[in-house]
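A.B. asks: pasting the structure only:
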């Protein structure tokens, strides 16, 4: 057991030798300086004696050897513990010789007066304390240095004074050696604890770094997956919207036919189903674009009253079908925000009110408040229970408790409203209680100065009658459905799947954005205008939703209808073209 403990104490890890030799070079140079000062004293006290020079030569040789050993170690830096071990053994051997030389020099000093021996003792004691400071990390070298020099110093005092005084000093010197040994052990324990703590921290840091790398990789994969999903939805949206758009156009044509009551009901059911699919697809695309930051607000100044009247017209049929109404109370207020994003917010709120509170009166109120515009949309429906109100803005959350209606949907409408409000710098609040209706409040709308007033134009009873429309779409079904619907409205239609070879004398152009060839919808419109020789009013129909595409379309100045476009929107736009860019309320309401 004792031998095992001795081996454990004698064993030196590489970190101990690294620390030892990093300090040794300077320490041994200082030691040579101390030895030189002591040698000067010895020569002064014992002039003509040879032994001080022999003692000094031995000390310089051993100290110089230790300094060289430290320099060589630090510049070669052994790769592992096996390579470092011989350096440790050499260090212990040389410190043993240094300790013995210090001890033997004490006997030479003891041949003189006591105060000469006392000065030597102070030098040796200070050197021993320095050895503890610089060599405690390698205890075997430190102990050898202490227990070869200090006991000999004690014996030298007995040699100088064999009596009680010498013996007392010997005891004090041995006690000093014991204290230094205890200090060595404690300093080594502190160093080991510090090293263990450092290793533990390094291991934890490596673990955290590895975890951070894994998390970053997972985050990158999640972002890529999200981007891939959004890219897929953006590219697939065109193909998904095409058949829905065609269904809407064909059902609009069927509604104009003299059908039996049962057939009309079937057409209406088909149209409702197509609208439902369109709303679900639109919600998924909107939330996907918001997830990847693909929405950038483009603020514009516009009249809020006219803007809201357009939304009311779009939802008038749905309100009437549900047995309710939509009313508005507003003033001549102009605001500065992104009309498309703001329209999506209001449309989602109004749609929710019409779905979850059928038969109720939806009321839109606008007023100024603190230098900003505030908009409130309220209904007198069944309201929202308190437990649902806390989650009403969460994605995919639907309040389905109690007797409230359970319409189709994904629970994304109000989540999109909250996200868009954040983008536009607006605040959205909701107030509701079961049986007391619901009110959504949008505040923070920036006010703007009114623009130039528009001049009303003469009323036409049938503004689309005889309007010559050039329709361009590479999808045969959509092209046929659009042409059929326009013809039933009284338009004269020229149908093309690509760029016409010559001018067709059109009054308006309706083109798909993606035409499957080298030329897109914007290119076809530009070429047609060149052929016709004037800026023919035009509209783009598209199912695309990528920010770059939408930005390009917005920059073209050509009106955009998102597929699946409701026939009323297309009719209102063409009526505007026929009347000189101003659609009459009677016509749009009739659609």
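C.D. replies: That came in fine, so what should we check first? This is a predicted model, so every value here is computed, not measured.
A.B. asks: okay, CA-based contacts and neighbour counts for the rest of this
C.D. replies: Fine.
A.B. asks: part of a strand, is residue 345?
C.D. replies: No - per DSSP: H, G, I helix; E, B strand; the rest coil, residue 345 lies outside any strand segment and is helix.
A.B. asks: ok, which stretches of this structure are strands?
C.D. replies: For the chain, the strands defined by DSSP state E cover 300-303, 325-329, 334-337, 361-369, 372-379, 427-432, 438-448, 468-472, 492-496, 508-512, 538-542, 560-562.
A.B. asks: Other residues contacting the first one?
C.D. replies: Read that as strand 300-303. By C-alpha atoms under 8 Å, 6 or more residues apart in numbering, the residues outside strand 300-303 that reach it are 332, 333, 334, 335, 336, 337, 338, 339, 448, 450, 451.
A.B. asks: make it 7 Å
C.D. replies: 333, 334, 335, 336, 337, 338, 339, 448 (C-alpha atoms under 7 Å, 6 or more residues apart in numbering).
A.B. asks: A further structure is provided below for comparison with the first:
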């Protein structure tokens, strides 16, 4: 828009006003643009300061987190060392703790074979029950310690369920009979793969638990095949397990109901869960109120065979022990006397008791014994392994042997397996010892 000299003044004024308006508008827009840029600049500066502040806070938080991680690492290392110390203590103390228990069990078993009046029989039974409770608690504590250890080793091998059932029947028949219950084991030829020691402990805890919580009816133990596994099944006609308690019962020190007269500390099913988890054996349960419970443990099958049918009857096997010579190597005088009473008075064997390898060699002379019973932990660094190897070397043949130990050590288990020696854990049951001797000498 341009001013012309020939335009009237009024028109020139109007043009000037429009020009002025346009210029003012341009200036306003320019000011607004300049203000926006300045605001953006100020916002960028403020944001940068905020980023720096947040960065410093993050760096401090990361430093605190690193310090906490270091503290947690130290605490975890201390806890692991404490757990290892606990395991070492229990391993070292187990021999001294179980030694007197084992001797007491042998003496009580020998006492039960002597004539007694009713009062003496009652005292003997109560003593046996008390020692049984202490033994179960000791085994539970040691088992949990082993299963919680990161260095535990399992020895998987074929296990004949029929043989396991026969041993469990002999072990728990008196307990079921005392409660007026029927205890039945369904015959089976199944052979499964598992650790024989821990599989027996699993079955023992399930059977014992079933008997404890069943007041009428009975308990049935059997095997069923399903989904490619052999399921060890323990049925009972007890009170049943409420649905809300079916996870809790596998925790330590958990017991159903408020019946404080029921023996036990509530550790059995915790051991079952730990052992099954370590061995990879699935476990399940079904229960119905007031109608009973069934626990199932899935075991991988190995083969089928008739090994159980060929097993010699227990009574016949025990008859084979009469007059057989057992060389006992045990450094504890009480245990030596206990073995002597059980082997001679109950089983009719000839017991030669010694305290170490040198004495055993001198006692053996030229005629080797029919079987060697050796404690693992002897005096002055002597061990049952060394004693058995020395005696077999002197006899120039592999004399049958049984190792009795309180040390639950994989090295001992491997050594016994390599030597073809049966290992029994203390406190040894006289009936179990008789059964093992009858089997290896039958």
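C.D. replies: Perfect, thanks for sending it. Here the structure is a predicted model, which is why all the values come from computation and not from measurement.
A.B. asks: Residue 65 of structure 2 corresponds to which position in structure 1?
C.D. replies: Aligned against structure 1 by TM-score structural alignment, residue 65 of structure 2 finds its counterpart in residue 208.
A.B. asks: what about its match, distance to residue 5 of structure 1?
C.D. replies: Relative to residue 5 of structure 1, residue 208 of structure 1 is positioned 37 Å away (C-alpha to C-alpha, to the nearest Å).
A.B. asks: can you check residue 406 of structure 1 too?
C.D. replies: Applying C-alpha to C-alpha, the value for residue 406 of structure 1 to residue 5 of structure 1 is 80 Å.
A.B. asks: quick one on the thing from earlier: output the strands of structure 1 in CSV; the columns should cover distance to residue 94 of structure 1 and mean neighbour count.
C.D. replies: Compiled in CSV, the strands of structure 1 are given as follows (distance: least, C-alpha to C-alpha, whole Å; neighbours: other C-alpha atoms under 10 Å):
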stretch, distance to residue 94 of structure 1, mean neighbour count
strand 300-303, 87, 16
strand 325-329, 100, 16
strand 334-337, 85, 20
strand 361-369, 90, 18
strand 372-379, 87, 21
strand 427-432, 80, 16
strand 438-448, 83, 20
strand 468-472, 99, 25
strand 492-496, 102, 18
strand 508-512, 93, 24
strand 538-542, 89, 24
strand 560-562, 90, 18
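A.B. asks: Nearest to residue 170 of structure 1 among the ones you listed would be which one?
C.D. replies: Between residue 170 of structure 1 and the strands of structure 1, the tightest spacing by C-alpha to C-alpha is seen for strand 427-432, at 87.7 Å.
A.B. asks: who are the neighbours of that closest one, in terms of helices and strands?
C.D. replies: Using 3 or more C-alpha pairs under 7 Å, 6 or more residues apart in numbering; DSSP states H and E, the elements in contact with strand 427-432 of structure 1 are helix 413-424, strand 438-448.
A.B. asks: Dump those into a markdown table; add distance to residue 285 of structure 1 as well.
C.D. replies: Output for those, formatted as a markdown table (distance: least, C-alpha to C-alpha, whole Å):
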| stretch | distance to residue 285 of structure 1 |
| --- | --- |
| helix 413-424 | 11 |
| strand 438-448 | 23 |
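A.B. asks: quick one: which of these is nearest residue 471 of structure 1?
C.D. replies: Residue 471 of structure 1 lies closest to helix 413-424 among these, at 33.3 Å (C-alpha to C-alpha).
A.B. asks: just the helices in the stretch 451-591 of structure 1 please.
C.D. replies: Secondary structure of the stretch 451-591 of structure 1 (DSSP state H, counting those that start in this stretch): helices located at 476-488, 521-532, 547-556, 567-578, 585-590.
A.B. asks: buried sites along the first one?
C.D. replies: Meaning helix 476-488 of structure 1. Going by neighbour count (16 or more other C-alpha atoms under 10 Å), the buried part of helix 476-488 of structure 1 is 477, 478, 479, 480, 481, 482, 483, 484, 485, 486, 487.
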